[in-house]
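[1] below are the sequence and a predicted model; questions follow.
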Amino acid sequence: MDFHKELDTRGLNCPLPILKAKKALADMHSGEILKVVATDPGSMRDFQAFARQTGNELVEQSAANDEFVHFLRRR
């Protein structure tokens, strides 16, 4: 998937991946896509809740090799 910015949150636990994503999204334009790579298994659930609460669209999530990748579209 094409994205405009990538955020590496490997090794960080909740809530840091969410907080860093929120800050990154604030610097992006509407419609742009942020890719977040995390190692916290709870990030799958956390990013779903974050998208619901903020109105940003969770476009895709995947998990492989103990890494969790999230794509968020800026509202």
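    Here it is on my side, so go on.

[2] please count neighbours and contacts with C-alpha atoms only from this point.
    Fine.

[3] was I right to think residue 28 contacts residue 73?
    No. Applying C-alpha atoms under 8 Å as the test, residue 28 and residue 73 come out as separate, 9.6 Å apart.

[4] give me the more crowded residue out of those two.
    Neighbour count, other C-alpha atoms under 10 Å: between residue 28 and residue 73, residue 73 has more, with 22 against 16.

[5] next, the one to line up against it:
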Amino acid sequence: MSETTLDVQGLRCPLPVLKANKALRAMAPGARLTVLSSDPASVADFQAFCRETGHALVSFSEAAGAYRFTLRKREDAPAP
């Protein structure tokens, strides 16, 4: 299974989600994307993004103002 890391620390809403969406489009179905963010609004943004798009929010963690999201591209999404 493919796994990619996207560092969007320092970017504010809506850029972390927009950049993650662009990265997911280039990935194969079922691939994982780990996103590193510093924007507190990204917590709600990524929850809503996954709910709306069908991608899975596999894990989420926060430590000292750094947010880490692991997303899995939905299986039925078209391959790049």
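    Great, that's in hand. Computed from a prediction, not measured in an experiment: that's the story for all the values here.

[6] can you show me the strands along structure 2?
    Taking DSSP state E to define them, one finds strands in structure 2 at 3-7, 32-37, 56-63, 66-72.

[7] which one of these lies closest to residue 49 of structure 2?
    strand 56-63 (9.2 Å; C-alpha to C-alpha).

[8] aligned partner of residue 31 of structure 2 in structure 1?
    In structure 1, residue 31 of structure 2 lines up with residue 32, judged by TM-score structural alignment.

[9] if I look at its match, how far off is residue 13 of structure 1?
    25 Å (C-alpha to C-alpha, to the nearest Å).

[10] ditto for residue 26 of structure 1
    21 Å.

[11] got it, and residue 35 of structure 1?
    Distance from residue 35 of structure 1 to residue 13 of structure 1, by C-alpha to C-alpha: 17 Å.
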